[in-house]
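[1] Could you work out the structure for the sequence below:
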Amino acid sequence: MPRYAVLATHSLTPPAPGPGAEAGGPTAVVLLLDGAGKAQGPPAVVARDRLPAAVAALEEQGVRWVWERTTDWYPDLLRAGADVSRAHDVALCRTILRFSAAAADTAYVRDLRSRPVDDGLEAPAHLLPPTRVSEHQSALFEEPQDDSTAAEAVAAEFRDQLAALPPTPAGRRLHLLLAAESAGALVAAEMTHHGVPWRRDLHAGLLERALGPRTPAGVRPARLEELADQLRVLLDAPGLNPDSPQELLRALHRAGIEAHSTRQWELEEFTHPAIAPLLRYKKLSRLHTANGWAWLDTWIADGRFRPEYVVGGVVTGRWASRGGGALQIPHAVRAAARADPGRMLVVADAAQLEPRILAVLARDTALAAAARGSDLYQGIADLGFGGDRAHAKMAVLGAMYGATTGESGRLMPQLAATFPRAVGFVEKAARQGETGGTVSSHLGRCSPPPSERWRAAQRTETAEQQRRADQLARARGRFTRNFVVQASAAEWALCWLGELRRRLRAERAAGRDLGDLVFFLHDEVMLHVPAEAADEVSALVQECARRAAELMFGAVPVDFPVGVAVVASYAEAK
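    Sure thing, here's the model as predicted:
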């Protein structure tokens, strides 16, 4: 029985067939592997129109798929009605193994680390497939076979990645991280496939009420033009283009408003009749630019918003997105994210996740005690800040993000006295970064080492060079200070997503539809579920959060509460 199935592009097939190419021509190669990653026979070439059926047949045997990138294969398989339960994303795992201190010191890992830090990361040169071609026969797919060296290259790197996982506690945590990252790639593809239910008519109505009727591209909507006219009068600037920061600043200065920028927080410090309409203009302009009619035309199709998520798109392991602003859907348009008839949205977010992660990482029993409840900041305030929640939150965020001057700096001594292990933990991470060291998340994702440019900047001769070196060192310290917490929180979220996906698939396999994951943002998930299953899914989301903590940390005295809202519209969730 095979344990793994490598899927790669056929070495003789161009990525995009030209006009007249045979629709069913060979496009993919499948190579079956045993538990040690050893091939169980020759690779099989699979025709394009037979790949979904081939994948489904191997899914029944319980294989884990191994491919270079999930995005190369899974979106097309989903569109063809074939999904997979487990996968190993070689490219995502390569990125993690490159820097992880938990990885074994193998030739493969040394090769990855030999690349300059600023370079991109592709497959090691010695694993690129040769060009020789031979022929075999396949009993599994009944297709003529090729030597399919691309599949063999992926299998070779997969074996190298398995060999880089030492049989130690750190190695086992790293193995969990690779599995969670790969599962996250499956979740991301499935969320794009399912899409967030989105009512185009509601969105268009929101825009018309806020901005006025739709105008041609390049023409301001009526509300914006009205506000622009008001600003021209109030600032005595007849030709003002309020979309130009330079023009706007000059007009503000001529009117006696000595702002250094057009940011909202700075403009709000001034008292002038033009400030209120200017802030209104900026808010509506952002709506028009970021989520206006052009966004609606580009990103909403068939009643769904389907952004493209980038798993591990941030160095800490947080996700990013390509286009559509998926990670910052503004409240102004959330009412358009509305469940289909007979279904509801289950929106869940982990409460104050990063400080709870810090309590576990630092093994700070006092902070762990403060975290036993739904409001960690109030627990911290009651222990060390006389009940002042705002001061407690400011101090904790300052400690994690490096904002240790001003009010945050003033509160830091009290925080350190109350939670010495937690503060000492992030301070140590900051010192490591400032001196050019690296830090690690709980499961083994490590911060990249400093670039040669950074190291060169630390070699100083003049006072000005020393000042610049100190600035760079402090900036790197702020990065590593937060990396240990944010990266570990991202791992917890991956485990949460993976467990949710596993449970939903198990229920579906048993004939019960509990809905789909459709959206994820750092510590928040959205599911589109049958209305009658909403309460059950709400409980499942919370159960999976507890399971994620157990999977990562074992039994720890820190709660990871999850707030859940069952709503018809995303706007009702918060």
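
[2] going forward, measure contacts and count neighbours with C-alpha atoms only.
    Noted.

[3] which SS class is the closest residue to residue 258 other than its chain neighbours?
    Closest residue in space to residue 258, ignoring its immediate chain neighbours: residue 252 at 6.9 Å, by C-alpha to C-alpha, 6 or more residues apart in numbering. Secondary structure for residue 252, judged by DSSP: H, G, I helix; E, B strand; the rest coil, is helix.

[4] ok, now which ones touch residue 252?
    For residue 252, the contact set (C-alpha atoms under 8 Å, 6 or more residues apart in numbering) comprises 235, 258-259.

[5] Switch those over to a markdown table; also include distance to residue 428 and neighbour count.
    Shown next, in a markdown table, are these (distance: C-alpha to C-alpha, whole Å; neighbours: other C-alpha atoms under 10 Å):
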| residue | distance to residue 428 | neighbour count |
| --- | --- | --- |
| 235 | 51 | 22 |
| 258 | 41 | 13 |
| 259 | 38 | 16 |
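
[6] To compare against the first, here's the next sequence to fold:
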Amino acid sequence: MPAYVLLSRDAHARSVTLTSLDADATPGDVRVVAADGLTDVVAQVEAADHPRWVWDDTRRWYPPLLDAGVRVERCHDLRLCHTILRHAASAAASRLQQAPPGPFDASAPDEPLPHEPDLLDALRELDEDASPPPSLDAPAPADGDGPDLLAELRDQLDAVTGATQPGRLRLLLAAESGGALVAAEMQHDGLPWDPVRHDELLTDLLGPRPVGGGRPRRLEELVTTIRELLADPHLNPDSQPHLLAALRRQGFSLSSTSKWEVRELDHPVVAPLLEYKKLSRLLSANGWAWLDSWVRDGRFRPAYVVGGVVTGRWATDGGGALQLPASLRAAARADDGWRLVVADAAQLEPRVLAAMSGDRAMADAARGSDLYQRIADAGTVPTRTDAKYALLGAIYGATTGSAGMLMPRLARAYPQAVALVEAAARAGERGETVSTWLGRTSPPASAAFLDRLGAAGAEGADPDDVRDARRRARDRGRFTRNFVVQGTAAEWALCWLASLRRRLREIGDGRARLVFFLHDEVVVHSPAQDADAVATAVREAAEEAGRLLFGAAPVEFALDLAVVRSYADA
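    Now for the predicted structure:
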């Protein structure tokens, strides 16, 4: 029975070679099949042997199999695994890292990484003079013109074997590849979506869909009000320069028209302008054009990008699944006779921090569904809100305001947890890399950053250069502080998905499907009679994810879970 089966196409994509490999990647049977006969062969081999399928890119191989009704249990995605191993500090001595850039290191120079607020902003700013990082979503070349896939697999396996923590790195690669299978399956199955209900919700908020373009009625009413209040009959509120000029004529000195600056103004235009911004965003991101483009056959099918954010979190390549507004979630409705099982991990990142750091006091606070309330009840800080601000401030690097003032209390109560993120921050400030629990490593500091840091420490350095270098160092420290926690939380979520996917196959007739994922939240579409069993599986999968990462660490990963007809009711 093969441990792996490697798939590769010929240069003209007319045939596919299936190479059976043992655990050391030594070739055994080789079989060549016509490309149009591949699905039948994969189905036969999967049923007989359940191997780990090895291919260059899950997005390339798996969708056609799903369309043919073929699902596989496991895979090894060479593209995703290469990206992790190429930068993993624990595999720094490997041949894979020492090799010059190759086809799996292809970059897209003009394409930025998907945006992740509060984390990547700092990295972009501090490395603004650096060349763009390799794209995490660059397509692999065709097999006939590309890398030797067997050699690449061997290099990857060797890198893991020689790593300082091979078990953790092996789990990370399996979880990342498993995530690629889940992402493809969720796009194939889709989240049940009622287009009629979506239209009703938009109409209630915006007015009827305009015929022939233009703004909906509610937006036009708000534009009229904004123009009157700012005494500008031709103002276009969608134009930042025009809006900024109109506000400045009212005596306000603003650097932008962001909602954060607008809401601080003392002027009657604030309320209608903020409402306009909110509704305009809804129209552009999830309005009728979105409905036409992304909902087909009663299903919303977003294109997930596994590992699309530098921490390992997912992004989307269209559809905006990771920013689905609460105002439209009532359109996500289970089919008749089915239910949505919705679960999100309560306060995931603080719980992950407790487990990573081994902080017993914080682990105790993590027992139960509300970690923040337990911190307040212990007398560490006065209120639950204070606990939330203080703990998230520790993770995200808040040094001012209420979070900054509460940090000394937090450090006294949870010294190991605070020490872990502080150590990550100091490493980032020095230009060093940091790694998640399983071994995903942060991007290195740019040469420009290191040069600035060195120049600022030299005798006679210009005070302005010193201040600039310190600011950039603090920003990078914020990034690395959050990287270790957010990245590890993403690893926990991947393990949660993989465990749940496996368990769903064993419930009823196996029709329950994972259909939506949002960082720490999952939605399963289940036959009504299986919903309770699915809910149990969701909880058991969360427990297993904690054990896989942290062993017997006494940290409870609590879930908020609901079985509903509509996503809005969760």
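
[7] Just give the TM-score of the two.
    Once superposed, the chains reach a TM-score of 0.89 (TM-score structural alignment, normalised by the length of structure 2), with 536 aligned residues with a C-alpha RMSD of 2.3 Å.

[8] helix/strand/coil for residue 340 of structure 2?
    Secondary structure assignment for residue 340 of structure 2 (three-state DSSP): strand.

[9] got a list of what the residue mapped onto residue 283 of structure 1 from structure 2 touches?
    In the superposition onto structure 2, residue 283 of structure 1 corresponds to residue 278 when matched by TM-score structural alignment. Contact analysis of residue 278 of structure 2 by C-alpha under 8 Å, 6+ apart lists nothing.

[10] In terms of helices and strands, where is residue 278 of structure 2?
    With elements taken from DSSP states H and E, the one containing residue 278 of structure 2 is helix 270-286.

[11] To what extent does that helix diverge from structure 1 after superposition?
    Plainly put, helix 270-286 of structure 2 ends up 1.4 Å away from its match in structure 1 on average once the two are laid over each other (mean C-alpha distance after the TM-score superposition for structure 1).

[12] Over in structure 1, find the residue span the following helix or strand past that helix aligns onto.
    Moving toward the C-terminus from helix 270-286 of structure 2, the next helix or strand (DSSP H and E) is helix 288-294. Counting by TM-score structural alignment, helix 288-294 of structure 2 pairs with residues 293-299 of structure 1.

[13] how far out from the middle of the chain is that stretch?
    Computed by C-alpha atoms, centre = their mean, to the nearest Å, the chain-centroid distance of stretch 293-299 of structure 1 equals 23 Å.

[14] which residues sit against it?
    Applying C-alpha under 8 Å, 6+ apart, the external contacts of stretch 293-299 of structure 1 come out as 200, 203-204, 207, 214, 305-307, 324.

[15] Now go through these and say which are in strands.
    Members of the contacts of stretch 293-299 of structure 1 lying in strands (criterion: DSSP state E): residue 305.

[16] ok, so of the contacts of stretch 293-299 of structure 1, who is nearest residue 179 of structure 1?
    Set against residue 179 of structure 1, the nearest of the contacts of stretch 293-299 of structure 1 by C-alpha to C-alpha is residue 307 (23.3 Å).

[17] need the contact list for the closest one.
    For residue 307 of structure 1, counting by C-alpha under 8 Å, 6+ apart, the contacting residues are 192, 195, 299, 321-326.

[18] repeat for residue 361 of structure 2
    With C-alpha under 8 Å, 6+ apart, residue 361 of structure 2 has these contacts: 413-414.

[19] Map it across to structure 1 for me.
    The criterion is TM-score structural alignment: under it, residue 361 of structure 2 has residue 366 as its aligned partner in structure 1.

[20] Sticking with that match, tell me its helix or strand.
    Using DSSP H and E, the secondary-structure element containing residue 366 of structure 1 is helix 365-370.

[21] mean per-residue distance, that helix to structure 2?
    Using mean C-alpha distance after the TM-score superposition for structure 1, the mean distance for helix 365-370 of structure 1 is 1.0 Å.

[22] still on that earlier bit, just give me the closest of the contacts of stretch 293-299 of structure 1 to residue 469 of structure 1.
    The closest of the contacts of stretch 293-299 of structure 1 to residue 469 of structure 1 turns out to be residue 324 (C-alpha to C-alpha; 37.9 Å).

[23] Trace that closest one over to structure 2, please.
    Taking TM-score structural alignment as the criterion, the aligned counterpart of residue 324 of structure 1 in structure 2 is residue 319.

[24] hmm, back to that, for residue 426 of structure 1, state which of the contacts of residue 252 of structure 1 is nearest.
    Set against residue 426 of structure 1, the nearest of those by C-alpha to C-alpha is residue 259 (35.5 Å).

[25] Confirm for me that that closest one is in contact with residue 253.
    Yes: here residue 259 of structure 1 lies in contact with residue 253, judged by C-alpha atoms under 8 Å, at a distance of 7.2 Å.

[26] who wins for neighbours among the contacts of residue 307 of structure 1?
    Neighbour tally across the contacts of residue 307 of structure 1 (other C-alpha atoms under 10 Å): the maximum, 23 neighbours, falls on residue 195.

[27] Pretty sure that one sits against residue 305.
    Yes: assessed by C-alpha under 8 Å, residue 195 of structure 1 is found in contact with residue 305 at 5.2 Å.

[28] measure residue 321 of structure 2 to residue 121 of structure 2 for me?
    Spatial separation of residue 321 of structure 2 from residue 121 of structure 2 under the definition C-alpha to C-alpha, to the nearest Å is 21 Å.

[29] mind listing what residue 209 of structure 2 touches?
    The neighbourhood of residue 209 of structure 2, defined by C-alpha under 8 Å, 6+ apart, consists of 203, 216, 288.

[30] If any of those are buried, put those into a ChimeraX selection.
    Typed into ChimeraX, the next command selects the buried ones out of these (criterion: 16 or more other C-alpha atoms under 10 Å):
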select :203,216,288
